[in-house]
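# Predicted coordinates and the sequence they were generated for:
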Amino acid sequence: MTVTAAPAELDAAHAQIVSATLPLIGAHIDEITSAFYRRMFAAHPELLRNLFNRGNQAQGAQQRALAASIATFATHLVDPALPHPADLLSRIGHKHASLGVTADQYPIVHEHLFAAIVEVLGADTVTPDVAAAWDRVYWIMADALIALEHALYAEAGVADGDVYRRARVVSRVDDPSGTVLVTVRSTGEPFTDFRPGQYVSVGITMYDGGRQLRQYSLVNAPGHQELTFAVKPVPAADGPAGEVSNWIAANLCVGDLLDVTVPFGDLPAPDGAAPLVLISAGIGITPMIGILEHLAATSPDTAVQVLHADRSDESHPLRERQRELVDALPNAGLDVWYEDGRTAGTPGAHPGLMDLSGVALPDDAQIYLCGNSGFVQAVRGQLLGSGIAAERVHCELFSPNDWLLG
């Protein structure tokens, strides 16, 4: 389910105030969001321990995502001629639903966000009229998300926020790339069915007692009572190591119990008629594997072009399974790009970064794109620059940067 209608509009007076103050808010947005999270976590430390991604908080990624999302949304509201941010809201809504976010949490965000705005800009700047205008922006966005999330819960057949299931690990497979394939089965109420390309949130109680949540794409075909997701350990490099993913890789065993949500995610399901192009980098391969498994089970004659980029063949996650699935589909082809340039012995391999200038894509193809934000932005730019319509390019991001595609 995606957003199908434009959000409510600002009245003229509020739009004028927001338009006039948007540059000031934008200039101080990092300070505002830092103050917001500091205030909210001081008042509600359980949110940092049990809901928010502590790694993203440490890097500032979540702060930047919130700030940019609100600013992007406000920009659309003050200029109704711009396309409404339906895709942005849809991606956020699905991720919120996968975390079990409920309507009663939005007033908490509102309270501390507006206190942060006053703290940073001062009460002389944030007059009652300015506060009222931005209050309206916030609640237009919040109400749209609350309605979407309520509809997603209803579609999944669960009460609002009741998305977690206790699940037992029935299989663990360690891929040569270091990625871990985990298969779980609910110990109680079965998981709802899912669409290819969707994901689940997995909850792990960490060493300090905090319950951290991470989202992982499903790589098995729908229609079974078991869910299989792929976890790639994240070493400490430019930021903190992957807290949950590394714990899973180091500790998870068959028979262990996990908290796993029912599936969400707004990638459209392939219809089996239009040709597909599946483009990925690194662990962004996982939703593409799920789509290939779905095609192999239901629509094996679909024309599908698979393009993947990685640092090397050794780091290429699920490389063997990807090749097996492509070989099993009579109208599928595979091209890969390896940064290290070592392509000998790998059919369809190219050295360096992915370059689509020499790749012929079907005019009517539905294109799926997943990877880190830099890769998705770069490849999406190549696609749109070649004349492909934006509505045919369906993106998934694994970092809190959904606003980049808004």
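Here it is on my side, so go on.
# all contacts plus neighbour counts: C-alpha atoms, from now on.
Fine.
# Buried residues, the longest strand along the chain. List them.
Identified as the longest strand of the chain according to DSSP state E is strand 164-174. Within strand 164-174, the residues that count as buried by 16 or more other C-alpha atoms under 10 Å are Tyr164, Arg165, Arg166, Ala167, Arg168, Val169, Val170, Arg172.
# The fourth one touches Leu258, doesn't it?
Yes. Using C-alpha atoms under 8 Å, Ala167 and Leu258 qualify as a contacting pair, with a distance of 5.2 Å.
# dump the residue contacts of Ser186.
Ser186 is in contact with Arg165, Arg166, Ala167, Arg168, Gln225, Glu226, counting by C-alpha atoms under 8 Å, 6 or more residues apart in numbering.
# List just the nearest of the residues you listed to Asp402.
Nearest to Asp402 among these is Arg165, at 26.6 Å by C-alpha to C-alpha.
# Presented hereafter is structure B, for comparison with structure A:
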Amino acid sequence: MNPSTIAIVKQTVPLISASGNDITQQFYTFLFDENPQLKHVFNMANQASGKQQSSLASAILGYAANIDKLEALGPVVERIAAKHFTLDIQPEHYPIVGRNLLKAIRKVLGEDVATDEVISAWSDAYGHLADILIGVEKNLYEAAADHGWVGFKAFNVDRKVEQSSEITSFYLTPADGKPLPEFHPGQYLSLEVKSDSFPYTELRQYSLSDSSNKDYYRISVKKEPAPQENTPHGLVSNHLHADINVGDTLQVHVPGGDFLLKNTDKPLVLISGGVGITPLLSMLNDLTKRGDNRPIVWLHGTRNKATHAFKEHLNMLDADLPNLTKVVCYEDISHAEMGVDYNYSGYINTDMLSDLCPEDAEYYFCGPMPFMKAIYSQLKQLNINEEQLHYEVFGPNEAL
């Protein structure tokens, strides 16, 4: 990019920041009016809640603020590209998005502010970012093609196992009977789900909850309740629990995602809340399979005994692995036995983290957003370096 483009984009950051959500809301209005078929690609529940608009606004601002030092955005680019790959986003989608984004900027800011010069600079900047993402995604698509798997393909539900009062595992086997490509623990699957009761095709991502093998993939899905009164429950998760049974077929994309264990022999701390257990369990199972004997601390928080998923499996690992320290916290200890079901009443806290976790450990955490923010804050209070913190946000990426 030329220096004048960089200068103009950085100068407009305060204006974009002040109107970020208005711009992204207008963008999605333009996008879906022009391309209604894209409602089958985007998560319309996140559109209704405003999460997708907020996430896009943050991404735009992050890019603009760092446009003169794009190396700082490396991890974010990898995360966005991984998500695009699992949604099967193609190079031809980028001009559609860019055109409507520029229209939205001009509409919200007005032609006096969003002059031809400003729009031209943002067009160049967007094109540069698109080229970067297309290049990263091209590598992901080529790697998938090497395994003979392009886009979505049919998988059969081989088993359906209830793990708790709200989490059910689905064991998925390829309908074509071909061996499955390996995945990295922490990655996820995209499902393309259709139903006569759905207004659109729905795409959802679910973390793989077991180590990699050639025979099946396992996802473990929480049946999402309505987040508050007068709002709908989780459309796809409830459909999977109620309507998808053994023998049914689902369309599945090759695994993707960038929430991966670093290549290091440092101690590990795995911290999960609720269904956030799934990617971390995949990591723990993989480490166990490989005979990794480094110190591992497992911290898990859940509401009560009924919601505690994978309890028996983790108790077995705790008994078998001398290098594993397992601690489980319940909000409600009714009908639960300390030492068998749980270890602490209440929430994971800084004292617990300080007492149990090695200072030089790599920390991986996942769970509901309030849980994630609390854990992140506690780890920062303990002066854990940012480079040691790794996390996965379910849904549109949000800042902690």
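Received the coordinates, thanks. Computed from a prediction, not measured in an experiment: that's the story for all the values here.
# pull the longest helix from the first structure.
Across the first structure, the longest stretch assigned as helix under DSSP state H is helix 128-156.
# ok so, going back, where in the second structure does the helix or strand following the longest strand of the first structure fall?
As assigned by DSSP states H and E, the chain's next helix or strand after strand 164-174 of the first structure is strand 180-186. Alignment of strand 180-186 of the first structure against the second structure: residues 168-174, by TM-score structural alignment.
# what's the mean distance for that stretch versus the first structure?
Mean deviation of stretch 168-174 of the second structure relative to the first structure after superposition (mean C-alpha distance after the TM-score superposition for the first structure): 0.6 Å.
# Counterpart of Ser357 of the first structure over in the second structure?
Using TM-score structural alignment, Ser357 of the first structure sits opposite Asp351 in the second structure.
# roughly how far apart are the residue lying farthest from the centre of the first structure and Glu31 of the first structure?
Within the first structure, the residue lying farthest from the chain centre (C-alpha atoms, centre = their mean) is Asp124, at 38.5 Å. Distance, Asp124 of the first structure to Glu31 of the first structure, by C-alpha to C-alpha, to the nearest Å: 17 Å.
# what distance separates the start and the end of stretch 346-358 of the first structure?
Stretch 346-358 of the first structure end-to-end distance (C-alpha to C-alpha) = 19 Å.
# re earlier: which two of the contacts of Ser186 of the first structure have the greatest separation?
Farthest pair in those, by C-alpha to C-alpha: Arg166 and Gln225, 13.3 Å.
# For the longest strand of the first structure, give me every contacting residue.
With C-alpha under 8 Å, 6+ apart as the test, strand 164-174 of the first structure has contacts from 100, 180-189, 191, 253-262.
# What count of nearby residues applies to the aligned partner of Ser209 of the second structure in the first structure?
Aligned by TM-score structural alignment, Ser209 of the second structure pairs with Val219 of the first structure. Per other C-alpha atoms under 10 Å, the neighbour tally for Val219 of the first structure reads 28.
# Excluding chain neighbours, give the residue nearest to Val219 of the first structure in space.
Using C-alpha to C-alpha, 6 or more residues apart in numbering and skipping residues adjacent in sequence, the residue nearest Val219 of the first structure is Gly290, 4.0 Å away.
# contacting residues for that neighbour?
Pro196, Gly197, Ser217, Leu218, Val219, Asn220, Ala221.
# list the contacts for the third one?
To tie it back to what came earlier, the one meant is Ser217 of the first structure. Neighbouring residues of Ser217 of the first structure by C-alpha under 8 Å, 6+ apart: Gly197, Gln198, Tyr199, Val200, Phe229, Ala230, Thr286, Pro287, Gly290.
# Ok, the fourth one next?
Applying C-alpha under 8 Å, 6+ apart, we find Leu218 of the first structure in contact with Pro196, Gly197, Gln198, Tyr199, Val200, Leu227, Thr228, Phe229, Ala230, Thr286, Pro287, Gly290.
# Strands - which of those land there?
Counting by DSSP E, those place Tyr199, Val200, Leu227, Thr228, Phe229, Ala230 in strands.
# which residue lines up with the second one in the second structure?
Spelled out, that is Val200 of the first structure. Match for Val200 of the first structure (TM-score structural alignment): Leu189.
# Output the residue ranges of the strands in the first structure, listed in chain order.
According to DSSP E, the strands that the first structure contains are 164-174, 180-186, 199-205, 211-217, 226-231, 257-261, 276-281, 304-310, 332-338, 349-351, 366-371, 393-397.
# For those strands, give me JSON lines that also has distance to Phe41 of the first structure.
Compiled in JSON lines, the strands of the first structure are given as follows (distance: least, C-alpha to C-alpha, whole Å):
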{"stretch": "strand 164-174", "distance to Phe41 of the first structure": "23"}
{"stretch": "strand 180-186", "distance to Phe41 of the first structure": "32"}
{"stretch": "strand 199-205", "distance to Phe41 of the first structure": "19"}
{"stretch": "strand 211-217", "distance to Phe41 of the first structure": "15"}
{"stretch": "strand 226-231", "distance to Phe41 of the first structure": "28"}
{"stretch": "strand 257-261", "distance to Phe41 of the first structure": "23"}
{"stretch": "strand 276-281", "distance to Phe41 of the first structure": "34"}
{"stretch": "strand 304-310", "distance to Phe41 of the first structure": "37"}
{"stretch": "strand 332-338", "distance to Phe41 of the first structure": "42"}
{"stretch": "strand 349-351", "distance to Phe41 of the first structure": "46"}
{"stretch": "strand 366-371", "distance to Phe41 of the first structure": "30"}
{"stretch": "strand 393-397", "distance to Phe41 of the first structure": "26"}
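# With that, I have no additional questions.
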